[in-house]
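Enquirer: sequence and predicted structure, then a few things I'm wondering about:
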Amino acid sequence: MQHRRVTKHSALALAAATLALSLSPLAASAQSAAKDLGLVKQGAETRARAHVEAFRGLSWNGPEQSYTVRDTHIDPDGTEHVRMDRKFKGLRVIGGDLIVSSDARGTLRAMQHTLSRAPEVETKPTVPSLRAVKHAVRANEGSSLLGTPELVVYARQDLPRLAWDVLVVGDEADGTPFERHVIVDAHTGQQLDSWNDIHTAAANGTGKTLYSGNVPLTTNSRTTGGFELKDPTRGNTYTLNMSNRTSGGGIVTDADNTWGNNATSDSASAAADAQYGTAVTWDYFKNVHGRSGIRNDGVGAYNRVHYGRSYANAFWSDSCFCMTYGDGDGRSLRPLVSLDVAGHEMTHGVTSRTAGLIYSGESGGLNEATSDIFGTMVEFHAASGTDVGDYLIGEKVMISRAYLRNMVKPSADGSSADCWYSGVGNLDVHLSSGVANHFYFLLAEGTQSSYGASPTCRSTDTRVATGSDALNGIGRAKAAAIWYRALTTKMTSNTNFAAARRATVAAAEELYGIGSTESTAVARAWTAVNVN
């Protein structure tokens, strides 16, 4: 037998050969598919840029504008949807994003945006950034500047303006942190807009899980022994115990892989709820809509539980890419880790990675409604015997009230709007969301269902619907498919209720056909909430 000495170089070659042999045909096929998809997306983006240039009247493109691709979605039939962020002379255009849709042959089908004119402004400010910062800090008590003010083109209104985007951070009175964009006119010093990047569950006042019974959890074995609340099968999403602090925290661990005791006496109970909610939300978006994680990149977000002391809220933060849950105040709210709240918060992340609906005015109401819609769909998807699906938001976490919001009749909470009316965009986004929530319920279930009666809006109605028209629903699955397609391929950052009507009608036509029962039902449901 001949013996051959294995040198360092031959060992490396052997390792490479072994690795190559270890790649199964399935793995090789997956690599090839990923490469092919990358080339398809690259081609779609090239075609989209060419369409923006060729159809300037549709895109409001100009010679001093540039574009960055935020997301590319390819339909099974080859239709391409490329979402792009716009710049003018190197300045970000707030409200200038657009979606370019082309068929499988690359022919332009549609261009979605909310601009009414080209975003051309004088780019030399007369108001210095320091003045804009002083205004933003004064307008938000206890705040401080985060980062450097950014000179932008503000195009959410009819006339684009040069403005400063000042990001200030601080804490609300209830302990919720805020990351607020304050938009200040760079020529007059006037505040044009503001919105918060922290998207809350809007509570008022106030595993062996707390709300879903005993549920299966996929966890991670630790090399040092025991287990950690981390799911390798869902993008390594994990849960931290904040131990009633607002910073720091450590991953939740356990010795026997049994988490909690169905009561608040074990801190792991709420952690199990949060982790389970994350898993069900991941599964819903992946199995129903083909979306792999919030960013559609297979990477999981994470949870923070037991945040603050008696903190009575929950929120999504883009900056940490995480969900945060308080334990409630014990008087009006229990720990805010129910299924629909988890689905609601994670959906804020999906919205930020797709339409990017700005969190103020009518787009803010649509942002909140999107989270209520998919938070509800996550609850139905879980098919839990202890947290049965319904159209109430946060019903499990409430003590002093029956729910946070009611999609059947939003005005039943005494504050939310059933109907669109001039000025509805001036309401808090959690209240104006009622218009789209009401629309969605009517589309899915109709005016009469086992969930209760949902009155339509008369033309003179404002907050409270008083109509008696009869509508039939098309079912939750179709309604959700239409909303998701509109969100991911039609809506942009400044979409209002009227534009949402156009987007959902177009989505229904693409999914079910022009003149279909479904597209007709979408139009009728919007009319039933006074959006025409």
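Expert: That came in fine, so what should we check first? Here the structure is a predicted model, which means the values were calculated and not measured.
Enquirer: from here on, contacts and neighbour counts on C-alpha atoms
Expert: Will do.
Enquirer: any buried residues in stretch 449-456, and which?
Expert: For stretch 449-456, the buried set under the neighbour-count rule, 16 or more other Cα atoms under 10 Å, comprises 454, 455, 456.
Enquirer: okay, pairing it with this:
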Amino acid sequence: MTPLYARRNRTTLAIATAVAAGALLATGVTTGASAQTPADTSDGTALAAAPVQLSPAARTSLIKKADAAAPETADEIGLGAEEKLVVRDVIKNADGTTHTRYERTYAGLPVLGGDLVVHETKAGATQGVTKATKATIKVSDVTPDIARSTAEKQAVSAAKAEGSKESAADKAPRKVVWAADGKPALAYETVVGGFQHDGTPQELHVVTDAETGKKLYEWEAVKTGTGNSQYSGKVTIGTSLSGSTYQLNDTSRGAHKTYNLNRGTSGTGTLFTDADDTWGTGAASNTQTAAVDAHYGAQVTWDFYKNVLGRTGIKNNGVAAYSRVHYSSGYVNAFWQDSCFCMTYGDGSGNNKPLTSLDVAGHEMSHGVTANTAGLNYSGESGGLNEATSDIFGTAVEFYAANASDVGDYLIGEKIDINGNGTPLRYMDKPSKDGASKDSWSSSLGSVDVHYSSGPANHFFYLLSEGSGAKTINGVSYNSSTSNGSTVTGIGRDKATKIWYKALTEYMTSTTKYAGARTATLSAASALYGSTSTEYKAVAAAWSGVNVA
């Protein structure tokens, strides 16, 4: 589970494999940008190294081509005889270069933490490889010394500690090679379901050393967060007509649908329908209002990724996730689940504050993007980068919406009032203002809860976008200082967002830490704008400003 705010009474170890609010009148369907279009700079000039929007057929063709060449690629990059590559995704840039992300297997077993990205020229020549681990993938044998039942018992015990009442695993232990940390080892991965303490569904993954029985890692696959609603005013959303009834089915955006769980905690729910295509009243007491908020948030998030970053859907395959509202009763949270490929929202305290604000929607759905690209491990520094990625894109979604009722800002969850005093959850210009987040990197950052170790990356993004010093943006006052006392000049949020996205999708892996994020963003800035550009220098300066060298 990865709440938008941290529960300070526990620490979650995880590896990520793993909406706006308001009253509205919803009519019509809005079409998006055409496919095969590269992202632009702020002045409208196409960037050669920016990703192009691939049609589903074009993306499938590239994946099939990479899959056919996988044995040759594995040999070319020096993998062992027992290792094989499995294509996960392919990104093609406007200049014809490609970046193919792979998982790998060893003796037929999945290698957790063995992911890598192969970078190729337009002509198909390999330019380089970015690996999650530099360790040689090899284990002495693939015959476990402990029984599967031992691993399952350990996993069930770990799940019960988080609130599960399950007595057996949902998925029987499977053999894997654990390579995300330390020396590669033969292991079991076990998944336990049920519910967590606060009622959030549980999909706890536990990795157990198959020789010693020691627990190596655990992570919660259900990504959660909190928000608010009824703040985006009257908006237009995509619907469809079935017979004489309208549905919350946005056929122009991968057929994103929104369902009513009606206080339930399982299943898909019932698709929202309406007779006149006018939805909600702006009041939480109307069951359609939260549905429209969620539908709108998904729509804006889809449009942001497609029109700004050239990504068509969370998986970049043109297929939408779906949304579920009215989860449980008085549930003060919202969560992303990769297993159902869906977003789920509670109605908040007293069922009066549906958790469907724009930045929460962008934040949570961006966990899905991270899970389907770099897959940043949800622990230590990489976990902080995972959370920061969702904060960064959630913020970018809010600015992209340009909604007068919920203007863009560098505050996280400012509509939620989870603190009860009107303050936001996090501040990107000075993260420590929340009382727990870190403004800059230190050697102890890896032991900090990921919601607070995200601070330096959030601070970096703010500095890169807006620069240091005092300023007012959209009516909000900021005053950002640097750890080294330097003055940083921002390059604008649009460029900063594109640099972070390219770094995430092409140069980060599951094990990337802060030093690696610096390298990844510099590589992205160099590819987009040049290694002697103002943008490249600004990336270096912003990282130095948060003590990442």
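Expert: Received the coordinates, thanks. Small disclaimer: the values here were computed from a predicted structure and weren't measured.
Enquirer: superposed, what's their TM-score?
Expert: Once the chains are laid over each other, their TM-score by TM-score structural alignment, normalised by the length of structure 1 reads 0.87; 484 aligned residues with a Cα RMSD of 2.2 Å.
Enquirer: what range does stretch 377-385 of structure 1 cover in structure 2?
Expert: Matched against structure 2 by TM-score structural alignment, stretch 377-385 of structure 1 falls on residues 396-404.
Enquirer: swap in stretch 233-247 of structure 1?
Expert: Aligned by TM-score structural alignment, stretch 233-247 of structure 1 falls on residues 252-266 of structure 2.
Enquirer: now the helices for the stretch 251-400 of structure 2?
Expert: 287-309, 358-371, 380-401 (DSSP state H, counting those that start in this stretch).
Enquirer: returning to what we had before: need the buried residues of stretch 449-456 of structure 1 in JSON lines (columns: distance to residue 515 of structure 1 and secondary structure).
Expert: Below are those laid out as JSON lines (distance: Cα to Cα, whole Å; DSSP: H, G, I helix; E, B strand; the rest coil):
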{"residue": "454", "distance to residue 515 of structure 1": "25", "secondary structure": "coil"}
{"residue": "455", "distance to residue 515 of structure 1": "25", "secondary structure": "coil"}
{"residue": "456", "distance to residue 515 of structure 1": "23", "secondary structure": "coil"}
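Enquirer: residue 139 of structure 2 matches what in structure 1?
Expert: Per TM-score structural alignment, residue 139 of structure 2 is aligned with residue 121.
Enquirer: burial measure for that match, as a count.
Expert: When counting by other Cα atoms under 10 Å, one arrives at 15 neighbours for residue 121 of structure 1.
Enquirer: residue in structure 1 paired with residue 236 of structure 2?
Expert: Residue 236 of structure 2 maps onto residue 216 in structure 1, by TM-score structural alignment.
Enquirer: give me the secondary structure label for that match.
Expert: Here residue 216 of structure 1 is coil, with the state taken from DSSP: H, G, I helix; E, B strand; the rest coil.
Enquirer: identify the residues contacting residue 442 of structure 1.
Expert: By Cα atoms under 8 Å, 6 or more residues apart in numbering, the residues touching residue 442 of structure 1 are 408, 454, 471, 472, 473, 525.
Enquirer: am I right that the last one is in a helix?
Expert: In other words, residue 525 of structure 1. Yes - according to three-state DSSP, residue 525 of structure 1 belongs to a helix.
Enquirer: quick one, what contacts the residue mapped onto it from structure 2?
Expert: Superposed on structure 2 with TM-score structural alignment, residue 525 of structure 1 falls opposite residue 542. By Cα under 8 Å, 6+ apart, the contact set of residue 542 of structure 2 is 460, 461, 463, 464, 488.
Enquirer: from residue 469 of structure 1, how far out is the nearest residue to residue 409 of structure 1 once chain neighbours are set aside?
Expert: Leaving aside its sequence neighbours, residue 409 of structure 1 sits nearest to residue 454 (Cα to Cα, 6 or more residues apart in numbering; 5.7 Å). Per Cα to Cα, to the nearest Å, residue 454 of structure 1 is found 10 Å from residue 469 of structure 1.
Enquirer: and for residue 230 of structure 1?
Expert: From residue 230 of structure 1 to residue 469 of structure 1 the distance is 49 Å (Cα to Cα).
Enquirer: and what of residue 215 of structure 1?
Expert: 42 Å.
Enquirer: thinking again about what came up before, who's in contact with the match of stretch 377-385 of structure 1?
Expert: 232, 300-301, 304, 358-359, 362, 406-409, 493, 497.
Enquirer: same thing but 10 Å
Expert: Contacts to stretch 396-404 of structure 2, defined as Cα atoms under 10 Å, 6 or more residues apart in numbering, come from residues 20, 231-235, 297, 299-305, 307-308, 357-363, 366, 390-391, 393-394, 406-410, 474, 493-494, 496-497.
Enquirer: wasn't residue 128 of structure 2 part of a strand?
Expert: Yes - counting by three-state DSSP, residue 128 of structure 2 falls inside a strand.
Enquirer: that one maps to what in structure 1?
Expert: Counting by TM-score structural alignment, residue 128 of structure 2 lines up with residue 110 in structure 1.
Enquirer: wasn't residue 441 of structure 2 part of a strand?
Expert: No - counting by three-state DSSP, one finds residue 441 of structure 2 to be coil, located in no strand.
Enquirer: now do the same contact list for it.
Expert: 381, 453-457, 483, 514-515, 543-549.
Enquirer: excluding chain neighbours, what is closest to the spatially most central residue of structure 2?
Expert: Per Cα atoms, centre = their mean, the C-alpha nearest to the average position across structure 2 is that of residue 367, at 2.0 Å. Distances taken as Cα to Cα, 6+ apart put residue 390 closest to residue 367 of structure 2, at 6.0 Å, once the chain neighbours are dropped.
Enquirer: for the match of residue 128 of structure 2, give me its contacts.
Expert: Contact partners of residue 110 of structure 1, counting by Cα under 10 Å, 6+ apart, are 51, 58, 81, 99, 100, 101, 102, 103, 490.
Enquirer: average separation of the helix or strand harbouring the third one from the aligned part of structure 2, please.
Expert: Using DSSP states H and E, residue 81 of structure 1 sits in strand 80-88. By mean Cα distance after the TM-score superposition for structure 1, the fitted strand 80-88 of structure 1 averages 0.7 Å away from its aligned residues in structure 2.
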